[in-house]
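Colleague: here are the coordinates; sequence isn't available:
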């Protein structure tokens, strides 16, 4: 044997610094945020690598030392927290969630190299404006009504807004929602209905909108809105496939009776060729609720299912605001839906959730609205 065959081959030495940057980023992204940050002291190259961590979570407890609970220490911790957070430099960040950030007044995600796709902002009470990134595709927001300032046409396809102090959902959709949302496919909006919206004559079109979910609360006893106004949404979203309308109305609103409320109104025909699924909850049989439901049923040529539930499923306030007599409203809604909607249902698509009088007379409102939760609570109490 020659020396070449007997000599033990040496394996090449692979160093972390020799790895491609995308592999280093993948390694860093699997480390906890504190450990990832510590790698920045290794070299000038590593100092920038950790900024590409794709999943960042910042809190006072992870990013600032534990101090006493005095007001001076709280201010010091706030100052250190602000100084230590690298977000404008986190170019690979795809999801950012900000919750209960009480000192935040303005948020800008429009950095030129930003890769942010999903932004969620909730309960930042001093926030006055959000400047959106052009590449953003999903936005979730809960808080007061503030302007959204996009620098140009957005790629947003999914928007979920839970607005406090807004006075009209239609007013927000056609006035406050940026007209640059050209690609919007899913819109979920929750707000109170405190006034009737004055709609522009030429309202904007949502040409790609496929799923619209509205959660409306009308917390005042005086009737100030007209739900038949919402028929304009069929025209504004010609490709809409699924429409959800979840409502809660106070006890004082009455079910429709022709002798008391006059004949039902009808709008000119407005055929819609794509709407297939409709879900309405909180249907208590008011005149404008019935008129809107009939308009949707008559004009949706491709509808496959219209589910109507008298109970308020998703737009509920706190349970303490529900009156013990609201169950009778649900019974009114069921009877009106059976009498008018089912009579108009020529394609057998209407499905009305049944409310029986004996249930209303024997069960609490909580048991009617949250039967599963009540059963679980009783089971837990009995086992304990």
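Modeller: Perfect, thanks for sending it. No experiment lies behind these values; they were computed from the predicted model shown.
Colleague: alpha carbons only for contacts and neighbour counts from here, please
Modeller: OK.
Colleague: Leaving out the residues flanking it, which one is nearest to residue 276?
Modeller: residue 303 (3.9 Å; CA to CA, 6 or more residues apart in numbering).
Colleague: Which stretches in the stretch 201-350 of the chain count as helices?
Modeller: With DSSP state H, counting those that start in this stretch, the ranges of helices along the stretch 201-350 of the chain come out as 232-236, 258-261, 287-299, 326-336, 342-344.
Colleague: so the residue nearest to residue 276 sits right up against residue 279, yeah?
Modeller: No - contact between residue 303 and residue 279 fails when scored by CA atoms under 8 Å: they sit 11.4 Å apart.
Colleague: now what about the host helix or strand of residue 37, what contacts it?
Modeller: Element membership of residue 37 [criterion: DSSP states H and E] is helix 33-38. Identification of contacts with helix 33-38 by CA atoms under 8 Å, 6 or more residues apart in numbering yields 28, 29, 50, 53, 56, 57, 62, 63.
Colleague: All the strands of this structure, residue numbers only.
Modeller: For the chain, the strands defined by DSSP state E cover 95-99, 106-108, 118-122, 129-131, 138-144, 148-149, 158-164, 186-192, 211-217, 242-248, 277-281, 305-309, 350-352.
Colleague: ok, structure two:
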């Protein structure tokens, strides 16, 4: 072998990655999972401590809960808490991009959870997620973790106030937070643009009000004791609410383009959706949760001239027709995608049309999507109606039900769909 070939081989075998500056290596490590990042410590002495400066502390271990049982849950919780605490003891960076906790924990683990809240804020986390949703039962046996007064006092201190300003994304799920605590974050985090709260029993009222707020996304989900919500936020782009009937006050949201409304109230009653209707003309996407428990669906009189994507999430104990959902589409002249997500317990043996549904040409609709498709004649009837009225339809997407018997029936019905499809329409079956 020539000397030049030997040099080339030696060059190829050199560890060029390890020669990169520390900040670039830490950036690379931060893109790995925490367990993968920790494994890099064995590569060489150069790598031994680099992972302890990782900027992303993502402790999402929810996948481990899929096969957890009551007799093993406490052991899994202890293992999870030990893992988080061990990583935090080793971690040396003074700031992080994200700090994410996702696992089944409750109020009996208050000391550990509160310590993690302190740590996330002290490390100036830009994204903080605390998701303690239980894997086995609701509500948690030992009660929902409550955001402690000690944590709140720390946030209000000069040290806490200086560090909380880094927050851009804040998500609490199955964490009891009050109006006072949430409004503290809203009013003291100038960079906060995404706030999400789920399953907080202590949240009774909330004001998201301020001309200087930078908040772009506000999502409130299953806060079942919420009574009143006031929104006045010129930067808001996305508002999603799922829950009980509430007093909703909405004004000064000129950029709002994405809305989800759903919950036990039902779409026909209009008590939650009413104040939002004034902003329907500017929406680009709208998701409505519909309970088919009335003979006639009462959709609000509205115009949706800018709407591009309309999604219906439909729940029903019994269903004889889905065609009533199409009545709202005549208000959406530029609609390009229509999604039906079906959560129906039982379809009637016979398709019963109580009211004639008039035909209405949809000249911009390109994509029709069924999620939770089981292949029932009621679903095929709706699909056929859309085929007749969507003049430039390009694609139909079908995602079968999660339940295997229904999924098998859906696969068989896919052949019927193919025969019904207009020329040029592509069927995508997941």
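Modeller: Perfect, I can see it now. In this text the structure is predicted, and so the values were computed from the model without any measurement.
Colleague: any idea what the residue nearest to residue 276 of the first structure aligns with in the second structure?
Modeller: Aligned counterpart of residue 303 of the first structure in the second structure: residue 393 (TM-score structural alignment).
Colleague: Now for that match: which residues touch it?
Modeller: Residues in contact with residue 393 of the second structure (CA under 8 Å, 6+ apart) are 364, 365, 366, 367, 368, 387, 425.
Colleague: now the residues you listed as CSV including neighbour count?
Modeller: Formatted as CSV, these follow (neighbours: other CA atoms under 10 Å):
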residue, neighbour count
364, 17
365, 24
366, 18
367, 20
368, 21
387, 19
425, 16
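Colleague: Surely residue 144 of the first structure is in contact with residue 165?
Modeller: Yes - if you go by CA under 8 Å, residue 144 of the first structure and residue 165 touch, sitting 6.0 Å apart.
Colleague: Of the two, which one has the most company?
Modeller: More crowded of residue 144 of the first structure and residue 165, by other CA atoms under 10 Å: residue 144, with 18 against 12.
Colleague: What's the match for the more buried one in the second structure?
Modeller: So residue 144 of the first structure corresponds to residue 244, using TM-score structural alignment.
Colleague: Could you double-check that its match lies in contact with residue 263?
Modeller: Yes - taking CA under 8 Å as the definition, residue 244 of the second structure is a contact partner of residue 263 at 5.8 Å.
Colleague: corresponding residue for residue 282 of the second structure in the first structure?
Modeller: In the first structure, the residue equivalent to residue 282 of the second structure is residue 183, according to TM-score structural alignment.
Colleague: what do you get for residue 187 of the second structure?
Modeller: Aligning on TM-score structural alignment places residue 187 of the second structure opposite residue 88 in the first structure.
Colleague: Could you do residue 82 of the second structure as well?
Modeller: Residue 82 of the second structure maps onto nothing in the first structure, by TM-score structural alignment.
Colleague: element containing residue 82 of the second structure?
Modeller: helix 73-90.
Colleague: Then residue 12 of the second structure?
Modeller: Short version, using DSSP H and E: residue 12 of the second structure is in helix 3-13.
Colleague: so that helix matches what in the first structure?
Modeller: Helix 3-13 of the second structure corresponds to no residues in the first structure, going by TM-score structural alignment.
Colleague: With stretch 214-222 of the second structure instead?
Modeller: With TM-score structural alignment applied, stretch 214-222 of the second structure matches the range 115-123 in the first structure.
Colleague: Any buried residues in the matching stretch, and which?
Modeller: For stretch 115-123 of the first structure, the neighbour count (16 or more other CA atoms under 10 Å) marks 115, 116, 117, 118, 119, 120, 121, 122 as buried.
Colleague: Same check on stretch 328-342 of the first structure?
Modeller: For stretch 328-342 of the first structure, burial by neighbour count (16+ other CA under 10 Å) applies to 328-338, 341-342.
Colleague: Please apply the same query to stretch 153-168 of the second structure.
Modeller: Neighbour-count burial for stretch 153-168 of the second structure flags 154, 155, 160, 161, 162, 163, 164, 165, 166, 167, 168 (criterion: 16+ other CA under 10 Å).
Colleague: what's the closest of those residues to residue 85 of the second structure?
Modeller: Nearest to residue 85 of the second structure, judged by CA to CA, of these is residue 154 at 20.2 Å.
Colleague: Residue 240 of the second structure versus residue 203 of the second structure, what's the distance?
Modeller: Separation of residue 203 of the second structure from residue 240 of the second structure (CA to CA, to the nearest Å): 16 Å.
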